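Model the following, please.
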Amino acid sequence: MPNPSLPRPGRRTTTDVPTIHVPAERAVVDCAIYIDGTRLPGRYTHAAALAEVRRRGEGFVWLGLHQPDEHQMTSVARTFDLHELTVEDAVHAHQRPKLERYDDLLFLVLRTVTYVEHESVTTTNDIVETGEILLFTGPDFIISVRHGDHSELSAVRAHLEADPEQLGLGPAAVLHAIADHVVDTYLAVTTAVEPDVDDLEEFVFTPDTRIAVEQIYLLKREIVQLRRAVVPLAEPLQRLIRSPGNPIPKDIRRYFRDVADHHTTVSDRIATFDETLSTLLDAAIAKVTVQQNTDMRRISAWVAIAAVPTMIAGVYGMNFDHMPELHWEYSYYVVVGVIALIVTVLFVLFRRNKWL
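Below you'll find the model as predicted:
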């Protein structure tokens, strides 16, 4: 009798299903060979491109990847002899900006940002989105790994290909161009965010407006996200400029100084935004507190006014036989008149003191 725990002949189990690996070429956006700053015609796989460069003994390979999986990145790493730790970072992303060196290999992580268009800063929840670019730079290759849909480098590649003299400086020129492009987007995003901060500031300090403190928190959260993506890049840029034994040529280091200057400008802007939002938050909380105090005074004034007829009606509502003026013909009209007089006097006093 067959054992029911064993798979039947011809019956496929889940463990029999083979894992289908998508080839690395599916993650390749572009792969090109550059000799003296000029792109060689033809299409190459990453392995064939590197083999051709090393056969010629000149030029370099620029390989662009978009969100490769572990198998694809492992295949590329095997071809270019990348360190296994950098491969893990390239697959899972979500890294802080950093620079690591492995012998002749530089590994640079850049966070990308983009501005999310919206109608009003008081109604949106998202202002900034982030992505990531990881760069592997060797003597005869540069690999750019992108995460996110807004971090395209096609414009950077086209700009460099139109300038063979700059591209002829090698992979370091591409490294600079991508870093410069990313920092320029930082400038563009902070320029776009500035009107949002100004609009929120105007809204907070406009009289007779109610501001939701949560909206300031949301914008501050976006600025914090922007700061975490931008500010940590300062240290890697300084290392690219000043680090001893740096494989970056001197001519390229001069260009990195300009990138670092722009990055400092962006960092200063973000710090200003953060300080402004902190001030707005304090002002909004103070405004809410003042409004609450005003509401409490208004409520207290109406309670005081309502207490007068309540007290008088309570006294004359007691069922005693012997009370002053209880059986007088005009008692009702006198009591109502006294109530109206006292209520009117209180109303005038509260209004004069701006409690009502």
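
For the rest of this, base every contact and every neighbour count on C-alpha atoms.
Noted.

which outside residues touch stretch 48-55?
The contact list for stretch 48-55 (CA atoms under 8 Å, 6 or more residues apart in numbering) reads 31-33, 59-61, 80, 140-141.

quick check, residue 136 in a strand?
Yes: assigned with DSSP: H, G, I helix; E, B strand; the rest coil, residue 136 falls within a strand.

wait, isn't residue 47 in contact with residue 78?
No: assessed by CA atoms under 8 Å, residue 47 is found out of contact with residue 78, at 9.6 Å.

All the helices of this protein, residue numbers only.
Counting by DSSP state H, the chain has helices at residues 46-56, 70-80, 84-92, 154-161, 164-167, 171-205, 213-230, 234-242, 250-316, 331-352.

In CSV: the contacts of stretch 48-55, plus distance to residue 264 and neighbour count.
Formatted as CSV, the contacts of stretch 48-55 follow (distance: CA to CA, whole Å; neighbours: other CA atoms under 10 Å):
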residue, distance to residue 264, neighbour count
31, 33, 19
32, 33, 21
33, 34, 26
59, 33, 24
60, 31, 26
61, 31, 28
80, 34, 18
140, 31, 20
141, 29, 24
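
circling back: quick one, which of the helices of the chain gets closest to residue 118.
In terms of CA to CA, the element of these nearest to residue 118 is helix 171-205, at 9.9 Å.

The closest one vs helix 154-161, what angle?
Angle between the axes of helix 171-205 and helix 154-161 is 140 degrees (criterion: axes from the mean of the first three to the mean of the last three CA atoms, to 10 degrees).

which helices and strands does helix 171-205 pack with?
Contact partners of helix 171-205 among helices and strands, from 3 or more CA pairs under 8 Å, 6 or more residues apart in numbering; DSSP states H and E: strand 105-115, strand 128-138, strand 141-147, helix 154-161, helix 164-167, helix 250-316.

Alongside the first, I'd like the structure of this one:
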Amino acid sequence: MPSIPLPFHGPGRIRRSTAVPHIRVPTARAIVDCAVYVDGERLPGRFTHEQALVAARERGGFVWLGLHDPDADQMGEVAATFDLHALAVEDAVQAHQRPKLERYDDTLVMVMRTVAYREHELHTVSEIVETGELMIFTAPDFVIAVRHGEHSPLAMVRRELEADPDRLRLGTGSVLHAIADHVVDTYIAVVQAVEFDIDAMEEEVFTPRTPITVEAIYQLKRKWWNCGAR
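Modelled structure (predicted):
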């Protein structure tokens, strides 16, 4: 059987690159929840982010849009609808920002680092605290929460506010405050969990034939320090 010559890519020959087609993922895939609130109450029905903004402006309410790990195309579509500043949008896609509060025209942008405690064996100290990022765009007629990471969902915050119409009537500022308060509460819970691990580890390290070393305690305390315990 005759052999089939294979393409030659040695010196003097040009390798043809195969372009990988860009696959656009619908923006809806990144949306966790999208709702319109008027006079402290959530309007019934489902909205796209475009429909939600129109309804909020027509009825004097505001949109609360939640996004999880949006890509550049998805975030760009949202930015075009809500007229978000390009620099802030770039930060929202790239993540890895320091905590900050900035103003772009009528929009406040807050960046917060999120943390979560991971269950682990007592003598294992690596990756016991997971970190993520949360960026909140706040204007008079919308709140857009962009979350990076698999933890710190905001569904509970939304449920608590929906059960308290008086707070929602205060507008988008009350949503921003509730989200920030939730993030701070998770920091406190994580620090307390790590402190408990430190106490348990220090107690066990003096137990005969324990597998725990002083180095493990040192590493755990470094985690505790990085969580913000001062």
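
from the contacts of stretch 48-55 of the first structure, which is closest to residue 300 of the first structure?
Closest approach to residue 300 of the first structure among these (CA to CA): residue 31, at 75.1 Å.

Now check the closest one against the second structure: what is it aligned to?
The alignment partner of residue 31 of the first structure in the second structure, by TM-score structural alignment, is residue 34.

Enumerate every residue touching residue 101 of the second structure.
Residue 101 of the second structure touches 108-111, counting by CA under 8 Å, 6+ apart.

wait, residue 198 of the second structure
Listed by CA under 8 Å, 6+ apart, the contact set of residue 198 of the second structure reads 217, 220-221.

and the gap between the residue nearest the centre of the second structure and residue 210 of the second structure?
Centroid-nearest residue in the second structure, with CA atoms, centre = their mean: residue 147, separated by 2.0 Å. Residue 147 of the second structure sits 41 Å away from residue 210 of the second structure, taking CA to CA, to the nearest Å as the criterion.

How about residue 62 of the second structure?
In terms of CA to CA, residue 62 of the second structure sits 57 Å off from residue 210 of the second structure.

what does residue 49 of the second structure give?
When residue 49 of the second structure is compared with residue 210 of the second structure (using CA to CA), they lie 56 Å apart.

Between the two, which is the more surrounded one?
residue 49 (24 against 11; other CA atoms under 10 Å).

quick revisit: turn the helices of the first structure into JSON lines, including distance to residue 114 of the first structure.
Below are the helices of the first structure laid out as JSON lines (distance: least, CA to CA, whole Å):
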{"stretch": "helix 46-56", "distance to residue 114 of the first structure": "30"}
{"stretch": "helix 70-80", "distance to residue 114 of the first structure": "26"}
{"stretch": "helix 84-92", "distance to residue 114 of the first structure": "20"}
{"stretch": "helix 154-161", "distance to residue 114 of the first structure": "16"}
{"stretch": "helix 164-167", "distance to residue 114 of the first structure": "27"}
{"stretch": "helix 171-205", "distance to residue 114 of the first structure": "6"}
{"stretch": "helix 213-230", "distance to residue 114 of the first structure": "10"}
{"stretch": "helix 234-242", "distance to residue 114 of the first structure": "19"}
{"stretch": "helix 250-316", "distance to residue 114 of the first structure": "14"}
{"stretch": "helix 331-352", "distance to residue 114 of the first structure": "52"}
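
Out of the ones you listed, flag the one nearest residue 134 of the first structure.
Of all these, helix 84-92 comes closest under CA to CA, at 6.5 Å.

so that closest one versus strand 141-147, what angle?
Using the same axes, to 10 degrees: helix 84-92 of the first structure against strand 141-147 is 40 degrees.

with the second structure superposed, average distance for helix 84-92 of the first structure?
Its matched residues in the second structure lie on average 0.9 Å from helix 84-92 of the first structure after superposition (mean CA distance after the TM-score superposition for the first structure).

That helix packs against which elements?
Here helix 84-92 of the first structure touches helix 70-80, going by 3+ CA pairs under 8 Å, 6+ apart.
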